[in-house]
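In: For reference, the sequence and a predicted model appear below.
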Amino acid sequence: MPIKLSCTTNPNINDKSGLSFAQCSYCYTIQLDEMIPLSILYSESHNYTSVGKVWENYFNLFCMSIQDIVNNKNVLEIGDPSAKIATKLNNYNKWYIIEPNKNNNIILKNNIEFIEGFFDNNFHTDKKIDVIIHSHLFEHTYDPNNFLKKCNDVLVDNGEMFFGVPNMEYIATQEISPFLGVFFEHTIFLNKDNIRHLLRANGFDIIDIIDYENHSILFHARKNTTSLYGETIIHNFYDSFFITLNKYNEFVNTCNEIIKGADKKVYLFGASYNTQFLLALGLHEEKIDGILDNSTDKQNKYLYGYDLKIYSPEIIMNNDSIVILKNGYYCDEIKKQLLCINPNTIIIE
């Protein structure tokens, strides 16, 4: 697999490494056991913007849920290059964002302050932090226990934390991503049960859990003074891991059969990890004419690890094409868009 999920202007950069998985003998959580150094993995951002109605509605719900929590408070947000949440809210006292790849093209309010770096054991602050916020960040952590302990240390007594994670259990049960969605960036398979356990074990009481469709799960927690190691409900996703992988291998074989004699241009949708998965599993790169993606930040670049240029989906408007669509939760939204651009598009899904 390519070691990064970024987009690049140089198609010849293709550092790769094998994905190595392990499973906890106690809670059965599946996770990576070999990591890419953070300084390499996140040497540049690929997440300045989030595109589409699904993400728009997610951030609207996230912001609506925390407005009362952040009123007149000092907030520390972990991991957001573009201040997507802070700029939607108001009435907070001070909003700090720790992030290694700030988007320098945005204009910030006076009470938003960036701290360039990683939230790790080297991070220290003398600021009074009332609330910690992070969105689709927890699944990226290399040591979830250490991360939560650090959050607990930074917060004032009875401080609160609000965060969102992808619904990885839905990904597993619906078989919409190989490896249960775990790869170099999403290092651990998270679900409600193991997140509950992690929070309680690291000094947090759970106030509320909110489901956003089948896309994300939002957690609201409060710092307490004790760590609780209660009985853990154990679900083993070992079989799902291999069932989904086998189905993806079958899908790749089907795609290769269809495109080997195709007389139309063939595109993959999404400059994302699902595309990297398909190519790593053997999808014939030489038969692919490019990658379609709605993010203008990615267009006219190359997906890291491959000599495949990224285009706006509008390129298929006057060009009847084949599009390979394997984008998990977003497939319905994307399919509707592609057929609106060109009803003659052949979609392999």
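Out: It's in. Being a predicted model, the structure only gives us computed values, none of them experimental. Numbering: from 1, shown residues only.
In: C-alpha only now, for contacts and for neighbours.
Out: Will do.
In: any residues touching the strand or helix carrying Met64, and which ones?
Out: Assigned by DSSP states H and E, Met64 belongs to helix 53-70. By C-alpha atoms under 8 Å, 6 or more residues apart in numbering, the surrounding residues in contact with helix 53-70 are 50, 85, 88-92, 131, 162, 164, 212, 216, 218, 330, 333.
In: so how far is that helix from its chain's centroid?
Out: Helix 53-70 sits 17 Å away from the centroid of its parent chain (C-alpha atoms, centre = their mean, to the nearest Å).
In: just checking, Asp126 is part of a strand?
Out: No: counting by DSSP: H, G, I helix; E, B strand; the rest coil, Asp126 falls outside a strand, being coil.
In: how far away is it from Phe251?
Out: Using C-alpha to C-alpha, to the nearest Å, we find Asp126 at a distance of 53 Å from Phe251.
In: Could you check which of those two has the larger neighbour count?
Out: Phe251 (18 against 6; other C-alpha atoms under 10 Å).
In: then this one, side by side with the first:
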Amino acid sequence: MDYILRKESAITGEKTYEVLASYDFPLFCGCTDEKVEEDIIARCEFGIFQSGSIELLKLIPLDILYKNGHNAGAVGALWQKHHEEFANFLMSFKPRFVLEIGGGHGKLAKECLKLDEGLEYTIIEPNSSAKDERINYIDGFFEKEALEGGKFDLIAHSHTFEHIYEPNKFLNECAQILGGGG
């Protein structure tokens, strides 16, 4: 596999680190019908930078990592309660145009739309499942260019930020497409 090698801290820009741990693991950790011999085995390598930031050093290309979707938060009463409460929080800001990054299963969107049927809701996700006609979908990974011309007054990403390879760039690009006061 051709890893994306992190040569500096994604948070601080530091270049000096010490490898903390390095081990192999199956890329897909879940139930599958596929043969164990067909598992993709990846090398997990964590480094610690002088600032104390612990980060992955070998990043798996996103098209491989999310080939089959992620679906975290899709099943269970606790997750349902999370989506309901998070939707209530988001909708307390009275948004009109919402962008959700990484909302593949659409549960948060559906909870928000229960609270405001006139809401314009867009999800950007590489593997959206169970698409809903009330939601605009952009199939792909978050890239500012894919959203040119679109202004949103609220951007949500639930349990997504920890998956972002370049967090500073991600936040800067969110700020650029977020409408004033959003």
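Out: Perfect, thanks for sending it. Just so we're clear, the structure is a prediction, and the values are computed from it rather than from any experiment.
In: could you pull out the strands for the stretch 151-300 of the first structure?
Out: For the stretch 151-300 of the first structure, the strands defined by DSSP state E, counting those that start in this stretch cover 155-166, 204-212, 216-223, 265-269, 290-292.
In: Tabulate these (JSON lines), appending mean neighbour count.
Out: Output for the strands of the stretch 151-300 of the first structure, formatted as JSON lines (neighbours: other C-alpha atoms under 10 Å):
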{"stretch": "strand 155-166", "mean neighbour count": "21"}
{"stretch": "strand 204-212", "mean neighbour count": "17"}
{"stretch": "strand 216-223", "mean neighbour count": "21"}
{"stretch": "strand 265-269", "mean neighbour count": "22"}
{"stretch": "strand 290-292", "mean neighbour count": "24"}
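In: Of all the ones you listed, which one is nearest Asn10 of the first structure?
Out: strand 290-292 (14.7 Å; C-alpha to C-alpha).
In: and of the contacts of helix 53-70 of the first structure, the nearest to Ile243 of the first structure?
Out: Nearest to Ile243 of the first structure among the contacts of helix 53-70 of the first structure: Tyr330, at 21.3 Å, using C-alpha to C-alpha.
In: residue in the second structure matching that closest one?
Out: Under the alignment (TM-score structural alignment), Tyr330 of the first structure pairs with nothing in the second structure.
In: quick revisit: what's the average distance for the helix holding Met64 of the first structure when superposed on the second structure?
Out: In the superposition against the second structure, helix 53-70 of the first structure averages 1.8 Å from its aligned positions (mean C-alpha distance after the TM-score superposition for the first structure).
In: Return the angle between stretch directions for that helix and strand 155-166.
Out: Interaxial angle, helix 53-70 of the first structure versus strand 155-166 (axes from the mean of the first three to the mean of the last three C-alpha atoms, to 10 degrees): 170 degrees.
In: Check which residues of helix 53-70 of the first structure are buried.
Out: The neighbour-count check on helix 53-70 of the first structure (16 or more other C-alpha atoms under 10 Å) flags Tyr58, Phe59, Phe62, Cys63, Ile66, Ile69, Val70 as buried.
In: The stretch 101-250 of the first structure: helices as residue ranges?
Out: Remark: helices assigned in the stretch 101-250 of the first structure by DSSP state H, counting those that start in this stretch are 144-154, 168-173, 192-201, 238-259.
In: May I see the ones you listed organised as TSV, with distance to Met35 of the first structure added?
Out: Shown next, in TSV, are these (distance: least, C-alpha to C-alpha, whole Å):
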stretch	distance to Met35 of the first structure
helix 144-154	14
helix 168-173	20
helix 192-201	21
helix 238-259	19
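In: Nearest to Asp33 of the first structure among those would be which one?
Out: Taking the helices of the stretch 101-250 of the first structure one by one with C-alpha to C-alpha, helix 144-154 is closest: 13.2 Å.
In: Provide the contact partners of the closest one at residue level.
Out: Against helix 144-154 of the first structure from outside (C-alpha under 8 Å, 6+ apart): 120-121, 125, 129, 132, 138, 141, 198-199, 202-204, 223.
In: ok, now with 10 Å
Out: 76, 78, 119-121, 123-133, 138, 141, 158-161, 187-188, 195, 198-204, 222-225 (C-alpha atoms under 10 Å, 6 or more residues apart in numbering).
In: counterpart of it in the second structure, which residues?
Out: With TM-score structural alignment as the criterion, helix 144-154 of the first structure aligns to 167-177.
In: next SSE after the helix holding Met64 of the first structure?
Out: As assigned by DSSP H and E, the chain's next helix or strand after helix 53-70 of the first structure is strand 74-78.
In: what's that next one aligned against in the second structure?
Out: By TM-score structural alignment, strand 74-78 of the first structure lines up with residues 97-101 in the second structure.
In: Also stretch 247-259 of the first structure?
Out: Under TM-score structural alignment, there's no match for stretch 247-259 of the first structure.
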